[in-house]
Each structure stands twice: as C-alpha cells, then as structure tokens.
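A.B. asks: Everything below, folded, please.
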Amino acid sequence: MKRSKDKFYMKQIFDCISDGEIIATGKIAKEIGLSEKSVRNRLNELSDFLLENNLGEIQRKPRVGIWLEANENQKEEIQKALSDEDLQVGNYDPRGRVNETLKIFFNLRPWQTMTTQKLAEKLFLSVPTMLKVLKECEEWLEVYHISLVNERGKGYRLKSEENEYRVALKNLIMMKKPGEEIKENIDYFFSNIDVSAIRKCIIQTENEWDYHFTDESFYEILIYCCIAYKRKELALPLVSDYFPEELKILKKYNEYAFTVAIFEKLEEVFHVHFLTEDVLFLSIQILCSKFIGISDVDVTLSQVKKYDNKLVDFVDRMLKVIR
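C.D. replies: I've put the predicted structure just below:
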C-alpha cells in the first residue's frame, strides 16, 4: 500500500467483515470514519487482492450489504498479509493487465485460442478477475472493430480484418514510452525477425531520400514493416476497397515512392516478395501520420486536399482508425 494510512483503513475494513456477518457499507463508513465512496474503493482493492491470492471473496448484495467468504486459515493469511509492512494492496495497474492480455492475443496465430484458465495462470490472476480484464480488452479492441471471440471448448481468439489488426498492433506496441519500452515490445512481438536489418533498410532509405522522421514516426514505420514481414507467411489479405483508383493517385506522391524504396530494400535483404497492398497500406500510414497531431478533423482534411481532393474521403476513413 502506498501509505500507512491506507493500510490502517484496510485493516479496519477487514475487522468489520472478518466475522462473515452481513454489514452495510454505510455502517462500515461510520465505524471507521470514511465516506461510503472511499469505503467502496477500498473494498474493491481488498476484493481484488483476495481473489488474486486465493484468500476468499467479498460478496455483495444490493440493498442488503457485504460479507466475507473465507475459511479460518484464509482469514489468518489475510491478517498476516495486512500486517506486512512491505505489502502493496490497491496498487495494481489495471491498464497493465489489459496490455499484457492483449499482447498474448496479438502474439497468437489467427486460428490459435487461449482459455480463461490459461490466461489467468499466465498473468497470475484469479479466473473472476481475468474475466473482468477480458471485458476491458473487448472495449479496447472495439475501437478497431476487432472482436474477441470465445469458441466453446477452445477459448478466446481475435477476429479482425488485416488492416485493423495491423493498426491495432502498432498502437499496442507504441503504447509504452519512452523508446526503451517500445523496443521491449518490438523484441517481444518480432523475436524471430531480424529487426536490425529492417531498421537498417529504413535508415538507408531515409538518407537516400533526405527524409528526417521523428523517433515516433520512425518506430511506426519500423513496426509496420516488421508486421508486413511477419504476416506474409499467413497470406492474410489487406482490404483494398480503395484499390486500384487511389493507387493511381498515390503513385504521384513521394510517400508512395518512398515506401516502394523501403520494400525494395527489404525484398533484396530477405529474398521475399511483398504485395502492392503492403506498399499501399504503409504509404497511407505515412501520409496520414503528417496530420495525426491536428485535432480538428476539418483542418486535417483541408490539409489533405493539398495532395488530392480524391484522397479526402479515404484519408478520413484511415484517420478515424489511426486516431
């Protein structure tokens, strides 16, 4: 716990519910001198701690009250834990749990699944807590129109179009900053890829074209190139509802030619062939990245018009996902 004061109140709450009798939150608040809201927050923290350490469970019934379900051995362990000066209760990182769960799913093959029990074991969580985390994962994925499908008898897996998958994975990797943490995520997802060779290809192209990307933009290009190489063997098609008309338009701009130059180097180094859709996808990401910092969509699209009016609707669709 962050402060001894927090630990004091947590012990007080435990004393109120340790006998297993039903008690109202308001009565607890009155006895220990906190607001009902503060009591509820600390009850949530204590409940998570108990579940994750298999020390019983706090039950709640609306308009009735709360009570502790735990045997005598569990109660002794709780008392001992709350007396530990080094214990940190209520200091969990919910966002971190979601990120770690998402990393597991994005590192699976499209047909692979993961059961709730296995996820809970990997993350050292109880099954009820894991189900809560999965719900938060679904909310995060919904932004990218990605579903978390639960196949009966098999477990959960991601269901998405390839375009959305790549944007979501890039954003997940880029979620951690500064650079060292991003590098850790890159190493996690692309452990079987020669990332340094891909990085070298991008840098060489940068120098030849006299392009100077920010660190963030460089990482995004690096990640997309790694994804394109890693996903090649799966032969999952990128959605090309804007192809080939927009391709003809894009070919007029440096973003497309620059992307072609990168992929030509990658093909030479790795002896593989990338599809036109891979080039188109990355060139659009590079084009859109110029406008992500502009919060006003109307201003963004007015800037895009300087390229070509026919790109406005298309870039608008991409911005809604990338943002």
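A.B. asks: Every contact and neighbour count from this point should use C-alpha atoms.
C.D. replies: OK.
A.B. asks: Gln204 and Val269: what is the separation?
C.D. replies: Per C-alpha to C-alpha, to the nearest Å, Gln204 is found 13 Å from Val269.
A.B. asks: Glu164 now?
C.D. replies: If you go by C-alpha to C-alpha, the gap between Glu164 and Val269 works out to 27 Å.
A.B. asks: Can you pick out the residue with more neighbours from those two?
C.D. replies: Neighbour count, other C-alpha atoms under 10 Å: between Glu164 and Val269, Glu164 has more, with 20 against 12.
A.B. asks: The host helix or strand of Gln204 packs against which elements?
C.D. replies: Secondary structure assignment for Gln204, by DSSP states H and E: helix 195-209. Contacts defined by 3 or more C-alpha pairs under 8 Å, 6 or more residues apart in numbering; DSSP states H and E place helix 195-209 against helix 215-232, helix 254-270.
A.B. asks: Give the buried residues for it.
C.D. replies: Residues 195, 198-199, 201-203, 205-206 are the ones in helix 195-209 that count as buried (16 or more other C-alpha atoms under 10 Å).
A.B. asks: swap in stretch 28-39?
C.D. replies: 28-29, 36, 39.
A.B. asks: Helices - which of these land there?
C.D. replies: Per DSSP state H, helices hold the following members of the buried residues of stretch 28-39: 28-29, 36, 39.
A.B. asks: So Leu282 sits against Val260, correct?
C.D. replies: No. Contact status for Leu282 versus Val260: not in contact, 9.4 Å apart, counting by C-alpha atoms under 8 Å.
A.B. asks: Another sequence for comparison is provided below:
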Amino acid sequence: MYLNDKRFLKLFKLLSNSRVPMKSEELCEHLEIAPRTLRNDLKNYKLTFLENGVKLISKPGVGYYFEIFHQDLYFRFIQDLIKKETQDQHLIPVYPEERINYLIKLLLSTDKYIKIEELEEKLFVSRSTLTNDLKEVRERLEYYHLDIENKPNYGMKLIGEEFNKRSCISKYYFHTDLYDSVVLSTEKNERKEIIKKLLYDTITENNFTLTDIGFRNLVIHIMILLMRIDKLIENEIIEPIYINLEDEKEFKIAGMIIDKLENQFKVKLPKKEIYYITIHLLGKKSMQYNNDTLLISQETQDLLNYIFKHIKQNFKLDFSQNFELFTCLALHFQPMMNRLKYGLFIENPLIDKIKNENSLAFEISLYVGSIIKEIKNYDVNVNEIGYIALHFALALERLHEEIRSKNILVVCASGAGSSQILLYKLKQKFKNYINDIRVAKLYELLDIDQSKYDYIISTVPIDFNTQIPVINVQYFLTEEDIDLVKNIFTEAENDYSFINKYFKDELFFKDLKGSTKEKVLKNMCDAIQKIVDIPPDFYKLVIQREEMASTEFGNNIVLPHPIKPITDSTFVAIAMLEKAIKWDKQQIKFIFLISTQKDSTESLSLFNESIAALVFNKKAMTELEKNPTLNTFKRIIKEMAIQEKENTIDSIFK
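C.D. replies: Purely as a prediction, here's the structure:
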C-alpha cells in the first residue's frame, strides 16, 4: 500500500471527494505533476485500488472517477489512511452515523468557525454527502435547542445556551461506547470518583434520594462543568424562571454541592451553576414519602384526572379506577414536569421499540403529551412520550387480560377425583383466560346463580335449559375438546369481517404522486375526500399527529392518521407511491392512512395488530408491490390476522 506516498493520498482524496469525473488536466494541476507522471502513477496505483474495493474508471473526453464495488473494503482502506494521518482511528469516522456523531462532537468542541472545505478533506466525502450529514446534524441539535450559524467566508459554528450545550455534550461524549477508551483519561477517572463521593455524601447528609440514572447524570454534568470552566461567565444574568428555584429544598443542596466543588478543585463557580444543579436534582429525584405515604401534589392529581377523563372520551378506555396506573404516572410526572419546565433533556434508547411494539400505548401517550402542552404549555418530546407509553402498555395488557378472562362452571358426574383432574387440566391449559372456575354437580346447577358465569363446561349431557352456553367435553380433554374450548375464549378475536368492512376498492390508490410527506398526504387526503365524508381539517389533524412523532415503521411502510378519532366511520386508505420518498429517516413506498370512527366502542385490537405485523413481513410487501391490488392486500392481511391470533394463543398455551 501507498500509505506513506503523499501524492497517492492526495489523488485518492481528490477522486473520493469528486461527484463528477475529473479530467487529467485537473488532476495534474492539483497534484502539480506532468501528464506522463499521472499516467504512470495511475498505472502503478490501479492494483491497490482494486485490492481495496474501488475500480478506477477512465472515459476518453470525460475523465477519471471511482466506482466502489466493495464498500467494506473501501471503508477499511479509508480508516487505514485516516489512522496514518491522525494516529488515532477513533477520531475521524467513515460510516454515515459515525460521521454525524463526529460532526456534532466537533461543533461542541470549539468556539471557532469551521469551513466546509476542511470537513470535506478530513472526512473523504463529497459536498453533497456532507450537506446531507449536516442536515441530520441540525435536526439532532434542534432537540437540545441548539443551531449552526453559517457566516460567509468564515464557516460554521454552534450557537445556543451553555446549559443546552452541556446536555448535548453529555449525550455525545459521555454516553457513547468510545468515550471511556478515547477521551476519559486516568486523571478524569480519578476526578469522577471524587465527584461521586462528594455528591453521595451531600445527598445522604440531606436525606435526599436520586434515581441511579439521575445520580450518574449529575456526576457527568459536574464533570462537564469542570471541563468547561473557561466557558463560564461570572456575572451572567439569571433569568426570572430560575429565581423561583431558590424556594426549593433542592436549591440549598445544590449550593452545598457547589461549595464542596469549589473547595475540592480550587475553583470559583458562578451562581448560575447552583440553579443548573438544582434543575438536575428536581428532574431526577426519586419520589419523596412522608411517614411511608406517597406525596402526590394536588396539581398532579388534577392533571391525571383530567387526562383519564379525556382518554375515556377519545379512546373509549376507562382507566379512572386503575389506582396502580394513576400512582405510576404520578411518580413519573412530578420529576418529568420539572424536566420539561427547565429544559432538562433525557434519552430513551427504547423509543423505536416502544413505538413499534406498543402502538396504541404510544398513541395514547402522544395524546397525553398534547394535553400537557395545552394545560402547562410544555413541549413533551418523543423520549418522554416513550416513557409514558410504557406505563400505558402495561395497563392495556392487564385490561386486555381482564376483558378476555371468563368465569367457568365445571360439571362432571364421574366423582370428585375426575372433577379435580378436569379442573386441573382446564386451569393448566387456559389459566390466562380463566378468571374464576368452580366445580358443581349436575343437580346443583338449578340453585346456582348462573349469571355470574360465562360458560358451563360439562362431561355429561344437560337435559334442561341453562342461562349460559354449555360446552360438552370428555373429562380427560381430547385435542378436539381443547380446540372447542379455545374457540370460546378467542371468539372475539376470530372475526375477520374488518377486512371487508375497513378496506374498500375505491380507497386503494396506485401510483400516488408526491415528493415530500406533506405533498403525499395532501394528495391522499384530497383523493379520500372525493369518496368519504371527512371533516375539513382532516389533513391538518393528520399533519399535526405526524409532527408529534413520525409514523414511519420500517419495511417501506408509514401509518399516518389524525391525532384523534374524527370520522363517522373507520376506514383505511392504502396508497402505493409512484416513486419511493424519504419520509423522515426512512424510505417509504406504502402508505396506510387509518381513520378511526369517533365515539366508537368496537375493539380494533386484531385489526391494529394485523396492520402492525406488516412492518415485519418483507415478503408480504414485496408481493403487494408485484401485484398491487386490493384482493392481494386482503389476502395478506387475513394471513396476518390469523398469524397474530395464533401467536397470541401459542403464547398462552406454550
């Protein structure tokens, strides 16, 4: 290899960065060599290019350019070159995600302007690639209320509040795999241990408790504070919102922490740092108790009651008697409100998994976020939404179990022993579906209040009328008997009528046009309006939901819908795009626009689960793309529904 050949390195950079073929005259000018020398060099370098995943293409009258035929080899080769130049392969990345993280770190690490030309040369990428990377960088920085300032002839630099910069530094320097090995020196590790002890001693003295994550994040915040001590402004103006913090118990503790830091590290810290640490303490503390009684503020209680009331109105789900959910949300809300109020950011590494696997809980939580915005005027970011959704997911699972469980009367004339065997087998096979089960003799049925039960399972014929259905089985339960009993527990889930009910030929659009998600959704809503009576603000409510969190789910699928049920009937409009587009982060080809009937009480669980299952079935979507008809889709969705039902049963009877 030619890692020590500066001319080779420069030539490789030129051809890697160029979006168009480069003529020999251009290359000679940049390399300051004669045409004959260039020809000799290219001849010598040709094999090295091939060995490392790129083919040098030469077209007469057009020029020279690279054709990458093995990306991994090419990227590894670039890493070797970078390692040679930087002596540290971790500092400059190659893959897109690594480049984005690198750019954010670079912007956070300097107050000077950085020219885009410098970045092109450092990263071995073209201007267009770098522009796309910087677009993603801006989007990620926006979460921390940071931006990039561009100044002609100077370049770009990061702008924003110091507190927000530190939050971003915490994410991109301290919460990455490479940080400890690359940045965190032995000296910094020793400092970290000192800070941990100092913080632990202070909160223990004050009988204050932090969550484990809260403790770790506050240690990181203090480390960043000491690293950026030269950035601190002594007499910085204290905003009015911070002054209110002085009445909090946490403000006193924060003052003690600052005093200890100044004494330990021989530094002088501005008063504003006390407010920053107070915010961390408020946003990450464990719930406090008084004589073993949970202290929930009246404000939080009122907010949750209001939320439960509106969830019942819009989703037809009544959580008002769910004390466990109320308590869990109260525990979560009180520190969350402090985070939202003072702009303290948290990460949620499970957000995509939560959104994909708990779609209804996520939708409910987005609605909860909109209520908090309406009442408190706080923007609830998607990471916070994800954590709220975990509480609703658990509540929904328990609600589903309550709805599907049945009360059973067992009648067996063979004696007490056989009755107990049948009872045991039913409990063993159907424990997740049985709420209450009782053994009765045949003659006792007339005196039992049958209205308290759902079914009678009997090993003998019953020759008189009963108030509830009777299922006849053999006392040792054959396979046929098990299937028969399965059906009574899953009867509500066996109804595939939704396939014809919700999917209509006239709402199946092939070759829908649009270059952005807004244009696509507008075109789709306009097409729907010609067929279905939808409200005038239908498109606006679909966009409003999309702005809260993207509905892209992978597998080229997006599932947009209005932020709340607003139509007189439930329907699904299906569209195949004429040309796939980038929605937010992913390429999208298929759109399933779902609208749920307002004030509906029908269960849509199998419908929702079947639609969601498409996200994980590439074969099905490939089949639909090859044969884009509603009949193809109906067959696929029925297969999904059957599969989802069987998966549910399998999980119960495993």
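A.B. asks: about what we covered before: tell me the one among the buried residues of helix 195-209 of structure 1 nearest to Met10 of structure 1.
C.D. replies: Of all the buried residues of helix 195-209 of structure 1, the one sitting nearest Met10 of structure 1 is Val195; the distance, using C-alpha to C-alpha, is 47.7 Å.
A.B. asks: The closest one is in contact with Cys226, isn't it?
C.D. replies: Yes. Using C-alpha under 8 Å, Val195 of structure 1 is in contact with Cys226, at 7.0 Å.
A.B. asks: Which position in structure 1 pairs with Ile581 of structure 2?
C.D. replies: Under the alignment (TM-score structural alignment), Ile581 of structure 2 pairs with nothing in structure 1.
A.B. asks: a helix runs through Ile581 of structure 2, doesn't it?
C.D. replies: No. Ile581 of structure 2 is assigned strand when assessed by DSSP: H, G, I helix; E, B strand; the rest coil, not a helix.
A.B. asks: for Thr648 of structure 2, what are its contacts?
C.D. replies: For Thr648 of structure 2, no contacting residues are found, by C-alpha atoms under 8 Å, 6 or more residues apart in numbering.
A.B. asks: you'd agree it is in a helix?
C.D. replies: Yes. Under three-state DSSP, Thr648 of structure 2 sits within a helix.
A.B. asks: Now do the same for it: its match in structure 1.
C.D. replies: Thr648 of structure 2 maps onto nothing in structure 1, by TM-score structural alignment.
A.B. asks: rewinding a little: give me the mean deviation of the helix holding Gln204 of structure 1 from structure 2.
C.D. replies: Superposed on structure 2, helix 195-209 of structure 1 shows a mean distance to its aligned partners of 3.2 Å (mean C-alpha distance after the TM-score superposition for structure 1).
A.B. asks: angle of that helix against helix 254-270?
C.D. replies: 140 degrees (axes from the mean of the first three to the mean of the last three C-alpha atoms, to 10 degrees).
A.B. asks: Now do helix 195-209 of structure 1: everything it contacts.
C.D. replies: 212, 222, 225-226, 258, 261-262, 265-266, 269.
A.B. asks: which residue in structure 2 lines up with Ser289 of structure 1?
C.D. replies: Match for Ser289 of structure 1 (TM-score structural alignment): Lys284.
A.B. asks: what about the closest residue to that match other than its chain neighbours, how many neighbours?
C.D. replies: Nearest residue to Lys284 of structure 2 in three dimensions, chain neighbours excluded: Gly214, at 4.7 Å (C-alpha to C-alpha, 6 or more residues apart in numbering). Residues contacting Gly214 of structure 2 under the criterion other C-alpha under 10 Å number 19.
A.B. asks: same question, Tyr306 of structure 2
C.D. replies: 14.
A.B. asks: same question, Val272 of structure 1
C.D. replies: Val272 of structure 1: 12 neighbours (other C-alpha under 10 Å).
A.B. asks: ok so, going back, export the helices and strands packed on helix 195-209 of structure 1 as JSON lines, with columns for distance to Glu136 of structure 1.
C.D. replies: Shown next, in JSON lines, are these (distance: least, C-alpha to C-alpha, whole Å):
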{"stretch": "helix 215-232", "distance to Glu136 of structure 1": "25"}
{"stretch": "helix 254-270", "distance to Glu136 of structure 1": "35"}
